[in-house]
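K.L.:
Predicted model follows, preceded by the sequence.
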Amino acid sequence: MRLATVTAAVLSLCVSLVSAGVVTIPIKQDQVVEKSDGDCFFGVVTPQGCGPLRSS
């Protein structure tokens, strides 16, 4: 019973983070688009959002 409760809680947390867009996906150079004024103050811009550029 306890394992099922913990599993459900972890699954719920993961679903919440993904739906909120908090999950970080590595950004590669071929996904980067040109920045406009007011875009992301850190990292690079992609059609889906912004974040740090993957170094390798």
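P.N.:
Structure's in. What do you need?
K.L.:
When you work out contacts or count neighbours from here on, use the C-alpha atoms and nothing else.
P.N.:
OK.
K.L.:
for the one helix or strand residue 13 maps to, packing partners?
P.N.:
Using DSSP states H and E, residue 13 sits in helix 2-19. For helix 2-19, not one helix or strand is in contact under the criterion 3 or more Cα pairs under 8 Å, 6 or more residues apart in numbering; DSSP states H and E.
K.L.:
So which elements touch the next helix-or-strand element following it?
P.N.:
Later in the chain than helix 2-19, the nearest helix or strand by DSSP H and E is strand 44-46. Packing partners of strand 44-46 (3+ Cα pairs under 8 Å, 6+ apart): strand 49-51.
K.L.:
Can you point out the buried residues in the strand it packs on?
P.N.:
50-51 (16 or more other Cα atoms under 10 Å).
K.L.:
okay, now the one to match up with it:
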Amino acid sequence: MSAPKCPICGKPTATGYRPFCSKRCADVDLQRWLSGGYAVPAVEDEDGPGEDAPEE
């Protein structure tokens, strides 16, 4: 089994910064979260408020 790799740069992870290899890679990941780089795309409904909404 191979050692875990840093998700940012691919180097082996460091115990103090797991799952990253360094404080720099941990900070890069944090910056991506804070800037919205890790956003889940949403699909808007074209029907409006909802299918179960009462019609007036």
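P.N.:
Yep, it's here. If you're wondering where the values come from, they're calculated on a predicted model, not measured in any experiment.
K.L.:
TM-score of the superposed pair?
P.N.:
The TM-score (TM-score structural alignment, normalised by the length of the first structure) is 0.35; 28 aligned residues with a Cα RMSD of 2.8 Å.
K.L.:
thinking again about what came up before, just the buried positions in the helix holding residue 13 of the first structure, please.
P.N.:
So helix 2-19 of the first structure, judged by 16+ other Cα under 10 Å, has zero buried residues.
K.L.:
Please apply the same query to stretch 24-32 of the second structure.
P.N.:
25-26, 29.
K.L.:
Closest one to residue 35 of the second structure out of these, please.
P.N.:
Nearest to residue 35 of the second structure among these is residue 29, at 10.1 Å by Cα to Cα.
K.L.:
Can you point out the helix or strand that includes the closest one?
P.N.:
Applying DSSP H and E, one finds residue 29 of the second structure within helix 23-35.
K.L.:
returning to what we had before: could you provide the buried residues of stretch 24-32 of the second structure in TSV, with additional columns for distance to residue 35 of the second structure?
P.N.:
Listed next are the buried residues of stretch 24-32 of the second structure as TSV, based on distance: Cα to Cα, whole Å:
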residue	distance to residue 35 of the second structure
25	15
26	14
29	10
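K.L.:
before we move on, the earlier item: who does the helix holding residue 29 of the second structure touch, helix- and strand-wise?
P.N.:
Partner elements for helix 23-35 of the second structure (3+ Cα pairs under 8 Å, 6+ apart): none found.
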